[in-house]
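# With the input below, show me the fold.
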Amino acid sequence: QKSILYDERSVHKVEPITKHIGLVYSGMGPDYRVLVHRARKLAQQYYLVYQEPIPTAQLVQRVASVMQEYTQSGGVRPFGVSLLICGWNEGRPYLFQSDPSGAYFAWKATAMGKNYVNGKTFLEKRYNEDLELEDAIHTAILTLKESFEGQMTEDNIEVGICNEAGFRRLTPTEVRDYLAAIA
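Below is the predicted model:
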């Protein structure tokens, strides 16, 4: 039970890194916040050198490298998070998953966290190459619903979208509308 004094808007599971790249995690929140900060810094460093936004695959490789370094350095522990990194560049979407070891993989769609097996099975049945953004949002929410414990509301889930316009986190009102549409 959370305290009525807690401001739920102060911590997010979905974070923009650049205009076209976003992150979401499963695991330890404080570790995630450290990696969000590091990812933003890496993206800015790339921009300062090349005067263009960092490609999604480049950012994934650099963040995963940081995660891998923490598995073998003395005096530190590995990051306790798995990440999903999505981005849009070169006219198409990208989705990568990185685990605490620093290994990373490209996906068309995936699930992670508690009950991820149910989520992946659900996605495998529903996925197709020609999914429009609206349908993809509905599918993502239905996938969450497959293994969600309790009632899903705009206060306890977040949805990030990425398209030509960039990456953004849906507002609670938008999430509520999508939840109403699948009810």
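
# contacts, neighbours, all on C-alpha from now
Will do.

# And the residue nearest the centre of this protein?
Residue closest to the average C-alpha location in the chain (Cα atoms, centre = their mean): Val24, at 2.4 Å.

# need the strands for this structure, in chain order.
Here the chain has its strands, by DSSP state E, at 14-18, 21-27, 81-89, 92-98, 104-106, 160-163, 166-169.

# Tell me which other helices or strands the shortest one touches.
Which is strand 104-106. Applying 3 or more Cα pairs under 8 Å, 6 or more residues apart in numbering; DSSP states H and E, we find strand 104-106 packed against helix 56-72, strand 92-98.

# can you rerun that using 6 Å?
Other elements packing on strand 104-106 under the criterion 3 or more Cα pairs under 6 Å, 6 or more residues apart in numbering; DSSP states H and E are strand 92-98.

# on contacts alone, who are the packing partners of the longest helix along the chain?
Longest helix in the chain by number of residues (criterion: DSSP state H): helix 29-50. Using 3+ Cα pairs under 6 Å, 6+ apart as the contact test, no helix or strand touches helix 29-50.

# how about this one, so we can line them up?
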Amino acid sequence: MPCESLTQSVCDLALGFGESEGSKMARPFGVALLVAGWDSKGPVLYHTDPSGTYTRFDAKAIGAGSEGAQTALQEWT
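The predicted structure follows:
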């Protein structure tokens, strides 16, 4: 399964989670995820947020200390 398709499926699950009557929850996972893989063009990295959206990055840091780490990563890319 292509990495972007997997990432889209995870985000669709998060977006659709609160649509049924029995489960009203705004953020079913409550976490950001990094999904890494490989496609026909090479390595890929996607960042998902708790709201169910995703963005492709060359390099991405999340979690505690991510601001400093992201700055360092931007110097390398």
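
# Would you pull the TM-score for this pair?
Structural agreement between the two chains, given as a TM-score (TM-score structural alignment, normalised by the length of structure 2), stands at 0.83; 74 aligned residues with a Cα RMSD of 1.6 Å.

# ok, back up a step: per the alignment, the residue nearest to the centre of structure 1 corresponds to what in structure 2?
Across the two structures, Val24 of structure 1 finds no equivalent in structure 2, going by TM-score structural alignment.

# Tell me if I'm right that Val24 of structure 1 and Val14 touch.
Yes. Under the criterion of Cα atoms under 6 Å, Val24 of structure 1 is in contact with Val14, at a separation of 4.7 Å.

# any shared contact partners between those two?
When contacts are counted by Cα atoms under 6 Å, 6 or more residues apart in numbering, the set common to Val24 of structure 1 and Val14 is empty.

# Find the residue closest to Leu83 of structure 1 in space, skipping its chain neighbours.
By the measure of Cα to Cα, 6 or more residues apart in numbering, the closest residue to Leu83 of structure 1 outside its immediate chain neighbours is Tyr25, 4.5 Å from it.

# From Glu146 of structure 1, how far out is that neighbour?
Distance, Tyr25 of structure 1 to Glu146 of structure 1, using Cα to Cα, to the nearest Å: 18 Å.

# what about those two, which has more around it?
Tyr25 (25 against 15; other Cα atoms under 10 Å).

# Which residues are in contact with the alignment partner in structure 1 of Ala14 of structure 2?
In structure 1, the residue matched to Ala14 of structure 2 (TM-score structural alignment) is Met67. If you count contacts by Cα under 6 Å, 6+ apart, Met67 of structure 1 has them with Gly102.

# and if we set it to 7 Å?
By Cα atoms under 7 Å, 6 or more residues apart in numbering, the residues touching Met67 of structure 1 are Pro78, Phe79, Pro100, Ser101, Gly102.
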